[in-house]
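Peer 1: sequence-free structure coming up:
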């Protein structure tokens, strides 16, 4: 008797011989990374709008190597936030382009957050940790993305 072409509900299809089914933790991590990218994007937009709206939102920093005008930081966070949101949406949709673009943009966001560290130190460290997780999740998932 032959096996049905589609698995019955509640069961999984066995992997083809020699195929790498990927790490289930990494696959779940990728979905979580997509959600985190959506949230990180929205928060980046909020940080950006706050920085653009007024220069008094964040603390004054004297003699800092990466000192920019808070409005300039606001634009950086706003643009990165919008891009991160759309990449997160692409990851949740399973788009093939989203993983590579996500790794690149999250890396840029990590660098920008590191440079933003003196303005909001606790939140910046939390964001850096989240960005490192997102990069790990996007790099370790070996499942085939949708085209």
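Peer 2: Now that the structure is in, tell me what you want to look at. Just so you know, these numbers come straight off a predicted model, no measurement behind them.

Peer 1: contacts, neighbours, all on C-alpha from now
Peer 2: OK.

Peer 1: I'd like the distance between residue 119 and residue 89.
Peer 2: From residue 119 over to residue 89 the distance is 29 Å, taken as Cα to Cα, to the nearest Å.

Peer 1: I should have written residue 42 there, sorry.
Peer 2: Taken as Cα to Cα, the span from residue 42 to residue 89 is 12 Å.

Peer 1: presented hereafter is structure B, for comparison with structure A:
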């Protein structure tokens, strides 16, 4: 095996898959947050959970997470020149996907099927961003 066989073959730019998945999750978080924030949907109805939350407040949390996911998803896709800087750095997208996964864990008692699907998509976004190449590696640096 040569040294080139060990180098990652993925691109160094933003991940299109992670960008599309972040846009999808962000849009769903925005719709859910809007429905909960205006009072049309009650998220916390039971008293058997170890945490309590205000439905309107939780709706605003979903709106913020959704908006951040949409903006960072557009950055991953390189949609705007100003957001292209964020596409080169996976940390904001990793943070939004992690916060979204924790949010879905807290919503799992109310919406178990959707929460499991959303957590799986968030974990897939985290995996995609964590395993892609960060920058082009120069071959002269690899020589021992």
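Peer 2: Received the coordinates, thanks. Model, not experiment: these values are computed from the prediction.

Peer 1: how about residue 66 of structure 1, what's its partner in structure 2?
Peer 2: Here residue 66 of structure 1 is matched to residue 51 in structure 2, going by TM-score structural alignment.

Peer 1: any idea which helix or strand comes after the helix with the most length in structure 1?
Peer 2: Secondary structure of structure 1 read by DSSP state H shows that its longest helix is helix 24-53. Where DSSP states H and E defines the elements, the next helix or strand beyond helix 24-53 of structure 1 is helix 70-93.

Peer 1: next, the buried residues of that next one.
Peer 2: 70-71, 73-78, 80-92 (16 or more other Cα atoms under 10 Å).

Peer 1: quick one: contacts of stretch 64-74 of structure 2?
Peer 2: Applying Cα atoms under 8 Å, 6 or more residues apart in numbering, the contact partners of stretch 64-74 of structure 2 are 18-30, 33, 80, 83, 86-87, 92-93, 96-97, 99-100.

Peer 1: now with 6 Å, please.
Peer 2: Outside stretch 64-74 of structure 2, the residues that touch it by Cα atoms under 6 Å, 6 or more residues apart in numbering are 19, 22-23, 26, 29-30.

Peer 1: one more: stretch 97-109 of structure 2?
Peer 2: Residues outside stretch 97-109 of structure 2 that contact it (Cα under 6 Å, 6+ apart): 115, 119, 122.

Peer 1: residues near the first one, how many?
Peer 2: I take that to be residue 115 of structure 2. Neighbour count of residue 115 of structure 2, defined by other Cα atoms under 10 Å: 20.

Peer 1: okay then, goodbye and thanks.
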